[in-house]
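*Asks:* everything below, folded, please.
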Amino acid sequence: MNFDPVLLTSRMQPMKAAGLWRDETINVFLQRALERCPDKTAVVAYSQSATEPVRLSYRELDRRVESVARNLASMGVGHADVVTFQLPNSWEFIAIALACARIGAVANPVMPIFRQHELTFMLNFGESKVFIVPKVFRGFDYEAMAREILPSLPHLKRVIVVGGEGEDSFDNALMREDAPPLTGPGIAPDDVLLLMYTSGTTGEPKAVMHTSNTLFSNLHAYIAVMELSDSDIILGASPMAHLTGYGYLAMIPVLLNSTTVLQDVWDAKRALHIVRTESVTFSMASTAFVADMCLAVENGDSTSTTFTKFNCAGAPIPPVLIERAHKQMGLRISSAWGMTECGAVTVTEPARALEKSGVSDGRPLPGIEIKIVDINGNELPCGETGTLLIRGASLFAGYLKRPQLNATTDDGWFDTGDLAFVDADGYMRINGRSKDLVIRGGENIPVMEIENLLYKHPAVMTCAVVGYPDKRLGERACAFVALKPGATLTLDDVRTFFDEQQVAKQYCPERLEIVDALPATPSGKLQKFKLREMARQFGESA
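*Replies:* I've put the predicted structure just below:
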């Protein structure tokens, strides 16, 4: 593959001079662990299909990484070749990611939810050389799917199956001990390390390129703000095929020489068991994960006194949920905002989490700048909402084969497509996407305020508000709500509740849709574009 990381050149000298790009790859940090703490637990992998977790020391993890790397190299995988793996959170996922770096290949994790249509596009677009899948996961036969699409993938040389049989099984293909020693170079700091498709909140996936320097500049800054250390035990429950899981739950533990504890299928009750058993101290995931754990605690489960920090990203965190998590679990919920294109951009430090996480998405991490501009590109003052631009160390290397979509200015500002404002303390708040406004009769409806009010209702589990067309007013607000088990809710209930909260009547949603769950990406990021598509039909049928 001929990668063209066009967004790197202008940043190389200033970022390295500032010490933000350290020119270190993940190979450096794994080697450091082997020198400092070879027998320390690196990975504990819980699987729904196994009674006991797999526990790997750094020494054993390195042995498996070396085996995977040698066997991939023996298949002809080398520098800048793409290895695609569609795996749940598992030790194999981490070993493959590290093995790719060891031989200079590009890791391309993809979400387990993807099927033939999406995978055929991704594997062809990225010219993937090897595709690694589980035999079966959550009742679906991934091997059969991979075999089905193989004839339509001219670049693909091999399908390898975790839990499979024969020569293409993971054990027989990648754990063979007779593979020749490595001879080629590993990943270089400015080589493309990671190819990751955007989550699809807009419906148009693009292939994001990251290098060790762009990604790790973000992880180092995040470690400092979140006050993480080598003594932390990190729960990896958010999918690792998303940047949250790959960067913060798989790579950060290696950078720290700490321990990551993996959960392959999300279940709040089992997660709390893992937290207690493994003395977990920290995790990062979307708001839904916290809501699920709070509900499990309310139903009789317990947490651990060691589990004190959690970072939520992907959607604003309702203040009521922050309060519940702190009261019921002793958790300080730090808010964050970021994108696959740049990792975490803003984070609320733990010391101010209770004060700021409910009203902001944090402050910019070191090495990142943000700017709020109006429709003409003029910077807006504090408190005013406009388009969010970002630039800095962790901005991606560009979109693969689509540099025309990079959305950066000549001086390096990247247009996020999000609306935001900054408060007097320098904390940013995402105020929706540019398409996320509800304008009723010429008046902007404060969507996030409405959602936060709805979250206070005892029947509401999760919610989102979008606009739908109206001939007279232009738009009206529709609330999509997923209820707590056994709860009921009507539009009249919502109106009564809003009256009790003394909210302006025009702010109350004029339509209520009860759903089993809100549409979301595999990492839990809300897909409002799908809700807008559903709501559009209400206006058309009126």
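
*Asks:* drop to CA atoms for contacts and neighbour counts, all remaining ones
*Replies:* Noted.

*Asks:* kindly provide the distance from Arg402 to Leu243.
*Replies:* Distance of Arg402 to Leu243, computed by C-alpha to C-alpha, to the nearest Å: 20 Å.

*Asks:* quick check: Tyr248 touching His220?
*Replies:* No - applying C-alpha atoms under 8 Å as the test, Tyr248 and His220 come out as separate, 10.2 Å apart.

*Asks:* and these two? Which one has more around it.
*Replies:* Set Tyr248 next to His220 and count neighbours by other C-alpha atoms under 10 Å: Tyr248 wins out with 26 against 19.

*Asks:* SS state for that one?
*Replies:* Secondary structure assignment for Tyr248 (DSSP: H, G, I helix; E, B strand; the rest coil): helix.

*Asks:* now it, nearest residue through space, not along the chain?
*Replies:* Closest residue to Tyr248 apart from its sequence neighbours, by C-alpha to C-alpha, 6 or more residues apart in numbering: Leu219 at 7.0 Å.

*Asks:* now for that neighbour: which residues touch it?
*Replies:* 247-248, 252 (C-alpha atoms under 8 Å, 6 or more residues apart in numbering).

*Asks:* could you dump the residues you listed into JSON lines and include distance to Ile439?
*Replies:* JSON lines is the format used below for the contacts of Leu219 (distance: C-alpha to C-alpha, whole Å):
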{"residue": "Gly247", "distance to Ile439": "37"}
{"residue": "Tyr248", "distance to Ile439": "37"}
{"residue": "Ile252", "distance to Ile439": "42"}
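
*Asks:* returning to what we had before: ok, now how distant is the residue nearest to Tyr248 from Leu331?
*Replies:* Distance of Leu219 to Leu331, given as C-alpha to C-alpha: 22 Å.

*Asks:* Lys129 contacts Leu156, doesn't it?
*Replies:* Yes - Lys129 lies in contact with Leu156 (C-alpha under 8 Å); the separation is 4.4 Å.

*Asks:* neighbour-wise, which of these two wins?
*Replies:* More crowded of Lys129 and Leu156, by other C-alpha under 10 Å: Lys129, with 24 against 19.

*Asks:* to compare against the first, here's the next sequence to fold:
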Amino acid sequence: MTWQQLDEHAKSIAAVLYSSGIRQDDTVAVQIPNSIALTATYLALWRLGAVATPMPVSYRRHELSGIVRACDAVAVITTGRLGDRAMAAEALDPTTEHDRLHTVFAFGPDVPSGAVEIEPATVPRDDLVAASTYASGLHLTINDRVTICWTSGTEAAPKGVPRCHADWLAVGQGVQDGLGTTEESVLVNPFPLVNMAGFAAALLPWLIGGGHLVHHHPLDIAVYLGQIQQHRATHTTMPPAILTMLLQNDDLRGKFDLSSLQRVGAGGAPLPPPVVEAWQNDHGVEVINFFGSNEGVCLLGAPGDIPDPTVRAQHLPNYAAPDRSWVVRLSRSTEVRLVDPLTGVVVDTIGGRGELRLKGPTVFGGYLEGTAAASPFDEDGFLCSGDVFELCGDHGEYLRFVDRIKEIIIRGGMNIAPAEIEGLLQDHPAVSEVAIVGVPDDVLGEKCCAVVVPSAGATPTLDDLTAHLRARDIASFKLPERIELVDTLPRNAVGKLLRRHIRTDLLESK
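*Replies:* All right, here's what the predicted structure looks like:
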């Protein structure tokens, strides 16, 4: 689509939504795969002043119902069918459970009875005029909420992360400074367009810089590389494992012409310096080191700030470094500090380690009411990231990621809260105790392993556990992919589960 065609497409979708009662400040759940339809749906909702709460298509009734309840959504927008799943029919079920949820919209085909079909080509002109008149009369500000994304931490339930126009503009401009997209750029987006990864690395740079956005979903390496070749992509994002795999696999890489690539964003796991160096020196592709979260951590190692690829691979800019200016404009409005999580003392010595804390325009204002047990901010108003960094460089100009304080598992860019899975497995008759931990995976980064203390006389299998979870309509990416049976689970003196001991003592030793 051209920009004008996309604008008309979004206006038609907005007309369908408006005619069925969607108004300013309404929250609408969106569960659509990466596509023109998804992009246009976001634009349509924002045109009406409504709030989008994006959900991965892998979410099922368990997650959908919880999110709808938490954010008081009035509608769901999805597809009639995706593969073997009747998405719209699944979304219709929660309408009987939530008083505010009144409409399920669906793109065809296979839109079931009871859902409102979105068919932009057949929208009556009167509906288009009515929606346009309504939109033109709205009073909108940069502080109006536009999204509620979801992130899983150590709590069992996901936490809502509200964002306004100003938040996303700040994130987008910061990333745009690093990526440097223009009207001539072509971006291929392989990440689900539901949270920081997809919004920051693809949607926002495209909207701000112009150019051509190509969606990819779900990840299929051959299709993905084919899109880069076909569309002569200049920018994309890749998990570090994929960057490494492609560099090592000459046969696969040689099947596709990737010569158009200029810059690739990567994050979510440490970047090997030799890999970043080889992409830049041997293939002319600059790798940008991204570090972000839905809550607002937004640091990026851009080539203009860290020219040496081996340094850029493992370091991020420390915006608090004295007498240092940075290409990324966010550096001038973002405060950064490392704090010892035990003592609360600010770390200011080279080689010192502490929790990364930030304050600035990309940081959100707080979790959606009722979705988080505690505030993520310290007494000075800094966001506590839960991530440990080391102060590096000759003058403390760099930060190096060390480890996560949080216990979440990150599988292919998707966050999994162990407590959520453990809670669902705890009532399995063959399970006495269970701990969900992440184990390394070459492609996805991490996978879930269920460490189980069996009930007396029972021998649960992986199939038993996954069947139990599937019966509760949980997303497939959260399912355990390995099981280990043990006699006891390690705990500290107050009974808290020692996950690190499980990973080191029970798993890495095998």
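
*Asks:* any idea what the TM-score comes out to?
*Replies:* Superposed pair, TM-score by TM-score structural alignment, normalised by the length of structure 2: 0.72. Supporting alignment: 405 aligned residues with a C-alpha RMSD of 3.2 Å.

*Asks:* coming back round to it: residue in structure 2 matching the residue nearest to Tyr248 of structure 1?
*Replies:* In structure 2, the residue matched to Leu219 of structure 1 (TM-score structural alignment) is Gly172.

*Asks:* three-state assignment of the aligned partner of Asn124 of structure 1 in structure 2?
*Replies:* Taking TM-score structural alignment, the alignment pairs Asn124 of structure 1 with Arg69 from structure 2. Going by three-state DSSP, the secondary structure assigned to Arg69 of structure 2 is helix.

*Asks:* mind listing what Arg69 of structure 2 touches?
*Replies:* Arg69 of structure 2 touches His98, counting by C-alpha under 8 Å, 6+ apart.

*Asks:* returning to that earlier point: part of a helix, is the residue nearest to Tyr248 of structure 1?
*Replies:* Yes - counting by three-state DSSP, Leu219 of structure 1 is found in a helix.

*Asks:* look up how far Gly300 of structure 1 lies from it.
*Replies:* Distance of Leu219 of structure 1 to Gly300 of structure 1, computed by C-alpha to C-alpha: 36 Å.

*Asks:* Ala99 of structure 1 too?
*Replies:* From Ala99 of structure 1 over to Gly300 of structure 1 the distance is 42 Å, taken as C-alpha to C-alpha.

*Asks:* between these two, who's got more neighbours?
*Replies:* The neighbour comparison of Ala99 of structure 1 against Gly300 (other C-alpha under 10 Å) goes to Ala99, with 27 against 8.

*Asks:* now do the contacts for the counterpart of that one in structure 2.
*Replies:* In structure 2, the residue matched to Ala99 of structure 1 (TM-score structural alignment) is Ala44. Residues in contact with Ala44 of structure 2 (C-alpha under 8 Å, 6+ apart) are 10-11, 13-14.

*Asks:* using TSV, lay out these together with neighbour count.
*Replies:* Output for the contacts of Ala44 of structure 2, formatted as TSV (neighbours: other C-alpha atoms under 10 Å):
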residue	neighbour count
Ala10	24
Lys11	26
Ile13	25
Ala14	29
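
*Asks:* quick check, nearest of those residues to Tyr319 of structure 2?
*Replies:* Proximity of those to Tyr319 of structure 2 (C-alpha to C-alpha) peaks at Ala10, which lies at 38.5 Å.

*Asks:* the closest one is in contact with Leu43, isn't it?
*Replies:* Yes - the pair Ala10 of structure 2 / Leu43 is scored as a contact, 6.0 Å apart, by C-alpha under 8 Å.

*Asks:* report the buried residues of stretch 474-494 of structure 1.
*Replies:* Neighbour-count burial for stretch 474-494 of structure 1, counted by 16 or more other C-alpha atoms under 10 Å, picks out 475-483, 489, 494.

*Asks:* for the residues you listed, work out which two are farthest apart.
*Replies:* Using C-alpha to C-alpha, those reach their maximum pairwise distance at Glu475 and Leu483, which is 25.1 Å.

*Asks:* doesn't Phe289 of structure 1 belong to a strand?
*Replies:* No - the assignment for Phe289 of structure 1 (three-state DSSP) gives helix, which keeps it out of a strand.

*Asks:* for Ala296 of structure 1, see how far away it is.
*Replies:* Phe289 of structure 1 is 11 Å from Ala296 of structure 1, by C-alpha to C-alpha.

*Asks:* mind listing the shared neighbours of those two?
*Replies:* Contact with both Phe289 of structure 1 and Ala296 is made by residues Ala268, according to C-alpha under 8 Å, 6+ apart.

*Asks:* number of residues surrounding the aligned partner of Leu203 of structure 2 in structure 1?
*Replies:* Aligning on TM-score structural alignment places Leu203 of structure 2 opposite Ala250 in structure 1. Residues lying near Ala250 of structure 1 (other C-alpha under 10 Å) number 28.

*Asks:* distance-wise, check Ala250 of structure 1 relative to Gly186 of structure 1.
*Replies:* 19 Å.

*Asks:* mean deviation of the biggest helix by length in structure 1 from structure 2?
*Replies:* Secondary structure of structure 1 per DSSP state H: the longest helix is helix 58-74. By mean C-alpha distance after the TM-score superposition for structure 1, the fitted helix 58-74 of structure 1 averages 1.3 Å away from its aligned residues in structure 2.

*Asks:* residue range for that helix in structure 2?
*Replies:* Under TM-score structural alignment, helix 58-74 of structure 1 corresponds to residues 3-19 of structure 2.

*Asks:* buried stuff in that stretch?
*Replies:* Buried residues in stretch 3-19 of structure 2 (16+ other C-alpha under 10 Å): 6, 8-18.

*Asks:* farthest-separated two in these?
*Replies:* Among these, Leu6 and Tyr18 lie farthest apart (C-alpha to C-alpha), at 18.0 Å.

*Asks:* give me the number of residues near Met238 of structure 2?
*Replies:* Quick note: Met238 of structure 2 (other C-alpha under 10 Å) scores 17 neighbours.

*Asks:* which residue packs closest to it, ignoring adjacent ones?
*Replies:* Looking at Met238 of structure 2 with C-alpha to C-alpha, 6+ apart, the closest residue is Ala266, at 5.3 Å.

*Asks:* to which residue of structure 1 is the one you found aligned?
*Replies:* Checking TM-score structural alignment: Ala266 of structure 2 goes with Cys312.

*Asks:* contacts only, for that match.
*Replies:* For Cys312 of structure 1, the contact set (C-alpha under 8 Å, 6+ apart) comprises 284-287, 333-336.

*Asks:* dump those residues into JSON lines; add distance to Met461 of structure 1 and secondary structure as well.
*Replies:* Shown next, in JSON lines, are the contacts of Cys312 of structure 1 (distance: C-alpha to C-alpha, whole Å; DSSP: H, G, I helix; E, B strand; the rest coil):
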{"residue": "Met284", "distance to Met461 of structure 1": "20", "secondary structure": "strand"}
{"residue": "Ala285", "distance to Met461 of structure 1": "17", "secondary structure": "strand"}
{"residue": "Ser286", "distance to Met461 of structure 1": "14", "secondary structure": "coil"}
{"residue": "Thr287", "distance to Met461 of structure 1": "11", "secondary structure": "helix"}
{"residue": "Ile333", "distance to Met461 of structure 1": "18", "secondary structure": "strand"}
{"residue": "Ser334", "distance to Met461 of structure 1": "20", "secondary structure": "strand"}
{"residue": "Ser335", "distance to Met461 of structure 1": "19", "secondary structure": "strand"}
{"residue": "Ala336", "distance to Met461 of structure 1": "21", "secondary structure": "strand"}
